[in-house]
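Peer 1: Output the structure for:
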Amino acid sequence: MGQSIAGICVNNGFDTDGFDLGRELELEWKFQKKVSAETAFERHKKKGVYDVCFLENVTLILTELETGIWGRTSENMEVFSFVIQESTMTFSFKWSLNSKFEQRYFRVENDVVDDEVSIGEPLPIENLYKDYADLIEAQIKKTTGFSLIDFSDKEFYRFKWVGSEKLLQDIEYALRSGYFYKYMDSRLISSYTPEEQIRLFEIFHQYALENKVDVYHYMTLGNSEGIIPVETVFKSNYQGVIRILLENPETESVVKRYYTTKQTDWLFGIDPTDEKFYNKVLNDHLKTEENFIQNIEELKEEKKDKKWWEFWK
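Peer 2: Below is the predicted model of the structure:
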C-alpha cells in the first residue's frame, strides 16, 4: 500500500496546551487527549483531528490529507506542510520562512508535477532527490532536525477543530487571546454567566484606569478604510458589559460601586456637543484615583496638537 501521511512541521517549540501554536497557525482547536505515536501515525485520520508532538525547539502536527495539502504558514518561523500518498503517487510540498505566503509549493498527482499550481523557485534540496517521498522526508528533517522515524517513540497530544465560536465560549480563551480588544461582541458577552460578566467588568475597569481611557467621551467609529480604533472596540465592549450588569438586579450593585446613575445615563445617551454636562458628569462623585481624565482641558489641547492622521493611532 505504501506510505500515507500528511502533516505540518515547525522549527519552533510551543506549550503543550496548544494555545500559542493554534494562534500562530490559525488552528481553532481544542485539546482532547494524549495518544501514542502508533495511534498518531495511523492511516486515514479523520478530518479536523490533529496529533501534535511538542518538542523543545520543534513541533510536528500529523493531519488528514486535505490539511496537509493546504498547509499553513507563519510570519515568525519556518513551516513545512506535506503529503505523502504513495498508493496514488500523490505528494504535496509547501514551505515558507517567516512569511504569511508560501515561498515554495508544488503538488504531484499520479507521479506528475502539476505546474499550474506550482509556486516559487525550486529549493536546493529538491535537486538531491528523485523520489518525492524521500525529498519530503529530507525536508522534514531539515526543518525540524528529526526524521519521521525519530518521532515514532514520542508522545502526541490530540486536538480537534471546534471553531472560534466554541473556543470563545471559554472566557479564559477569550481573555488570553485579547479578543475583546479586537472585536465588538456584545452577543458573546451576554452569553457568559453573571460571575464571568462581573469578572470582565473588573478587568475592563482596571484596563481603563491603567490606560487612562476616557470611557465617557463619544467613540470614533472608524477611518475611511473602515478600520476601527482599538480604543473604540474596547469602549464598546466595556459599555456593553456595564449595560448587561445594570439590567440584572443581582449584578447592578457591582457597577454602582464605580459609577453614579448620572454617569451611566450619560454613557448610554452621549451628546458630544454638551461639553458642560460632560464635564459635570465626569467629576460627579468620582474618587480622584478613579477619575480617568483629570483635566479635560489638557485632553482638548493634546488633541488640538495632533495632525488629522494621528487620531487613528
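
Peer 1: C-alpha only now, for contacts and for neighbours.
Peer 2: Noted.

Peer 1: May I see the buried residues of stretch 139-148?
Peer 2: In terms of neighbour count (16 or more other Cα atoms under 10 Å), stretch 139-148 has its buried residues at 139-140, 143-144, 146.

Peer 1: Can you lay out those as TSV showing distance to residue 91?
Peer 2: Supplementary listing: the buried residues of stretch 139-148 in TSV, determined by distance: Cα to Cα, whole Å:
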residue	distance to residue 91
139	13
140	14
143	18
144	19
146	20
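
Peer 1: among those residues, which are in helices?
Peer 2: Secondary-structure check on the buried residues of stretch 139-148 using DSSP state H: residues within helices are 139-140, 143-144.

Peer 1: Can you lay out the residues you listed as CSV showing distance to residue 97?
Peer 2: Putting those into CSV (distance: Cα to Cα, whole Å) gives the following:
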residue, distance to residue 97
139, 13
140, 14
143, 10
144, 13
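
Peer 1: so which of these comes closest to residue 62?
Peer 2: Each of those was checked against residue 62 using Cα to Cα; the closest is residue 140, at 12.2 Å.

Peer 1: Could you single out the nearest of the ones in helices among the buried residues of stretch 139-148 to residue 99?
Peer 2: Of those, the one sitting nearest to residue 99 (Cα to Cα) turns out to be residue 143, at 15.0 Å.

Peer 1: Let's compare: structure for the following, please.
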Amino acid sequence: MGLNIAGIAINKSYKEDVSTIESMLGHQLLFEKEVPFEEACESFKEDSYCDIYFSENSTFILCDMERAGFEFILEEQDVFSFVLSEMTMTFCINYVKNGKLVRTIVEAEDELHEDEGTPLEFEKTEDDKSEIIYYLIEKTIGKSFDDIDLEATCKRYTFQSLQQSDTTETNGSKKPWWKFW
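Peer 2: The predicted structure follows:
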C-alpha cells in the first residue's frame, strides 16, 4: 500500500513556544495526549488533530494532507511542508528557506501540475518526488525520517478555531495542491 503521510518540518524547536505554531497554522492547539512516532505516522490523518515531534533543534508536525499542501512562512526559518501519498501517487512539496518560498512541486499520477522555483541541487541526481521529500525532511530537521525512533514521543494536539479565522491562510492567489485545473 505504501506510505501516505503529510507534514510540516521546521528547522527550529518550538517545544517551548507552541503559540508560534498556532499562529502559523491559524488554529489554537489543545494538548490531548502523547503518542509514539509510529502512531503519529498513520496514513490519511484526520483534519481534527496533528501530532508533533519535537527534537532539540527542530519541529516535525504530522497532519492531514489538505493542511500540509500549503506553504508556511516563519521569518528566518526553513519550513518544509509536504504531502506524500504512495497509494495515490500524489506528491506536494513546498520548501521555504529563511522565510522565502524557494521551491514548489505538485505531482499526481506521474503528471507534473506545478513546478515553481529553482530546482534544488539534490534534484540534479534524483527526480523521484518521494526521495526529494525524504531529503528535505532530513535537511530541515537534521535527522533522517527513518532514523526517528518509532517509540519517540510525539504530542497530539486537537485544532481549536482562532477568533480571527478557522482556516489556514495562504498567499491568496495560490491554488491548493488538490486543485489541478
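
Peer 1: and the gap between the counterpart of residue 116 of the second structure in the first structure and residue 51 of the first structure?
Peer 2: Residue 116 of the second structure maps onto residue 119 in the first structure, with residues paired by TM-score structural alignment. Using Cα to Cα, to the nearest Å, residue 119 of the first structure is found at 28 Å from residue 51 of the first structure.

Peer 1: more crowded one of these two?
Peer 2: Taking neighbours as other Cα atoms under 10 Å, residue 119 of the first structure and residue 51 compare with residue 51 leading, 28 against 14.

Peer 1: Could you grab the helix/strand/coil label for the more buried one?
Peer 2: The assignment at residue 51 of the first structure comes out as strand when based on DSSP: H, G, I helix; E, B strand; the rest coil.

Peer 1: I'd say it and residue 64 touch.
Peer 2: No: with contact defined as Cα atoms under 8 Å, residue 51 of the first structure does not count as touching residue 64 (9.9 Å).

Peer 1: Identify the contacts common to the two.
Peer 2: Among the neighbours of residue 51 of the first structure, none is also in contact with residue 64 (Cα atoms under 8 Å, 6 or more residues apart in numbering).

Peer 1: separation between the nearest residue in space to the match of residue 116 of the second structure that is not next to it in sequence and residue 21 of the first structure?
Peer 2: If the residues on either side of it in the chain are set aside, residue 119 of the first structure comes closest to residue 105, at 4.9 Å by Cα to Cα, 6 or more residues apart in numbering. If you measure residue 105 of the first structure against residue 21 of the first structure using Cα to Cα, the figure is 22 Å.

Peer 1: now swap in residue 107 of the first structure and tell me
Peer 2: Between residue 107 of the first structure and residue 21 of the first structure the distance is 25 Å, computed by Cα to Cα.

Peer 1: Is residue 54 of the second structure in contact with residue 34, as I believe?
Peer 2: No: counting by Cα under 8 Å, residue 34 is not a contact partner of residue 54 of the second structure; they are 11.8 Å apart.

Peer 1: Which of these two has more residues huddled nearby?
Peer 2: Neighbours around residue 54 of the second structure and residue 34, counted as other Cα under 10 Å, are more numerous at residue 54. The numbers are 21 against 16.

Peer 1: list the contacts for the more buried one?
Peer 2: Taking Cα under 8 Å, 6+ apart as the definition of contact, the neighbours of residue 54 of the second structure are 13-15, 60, 154.

Peer 1: Repeat the analysis, applying 7 Å as the threshold.
Peer 2: Under the criterion of Cα atoms under 7 Å, 6 or more residues apart in numbering, the contact partners of residue 54 of the second structure comprise 13, 15, 60.
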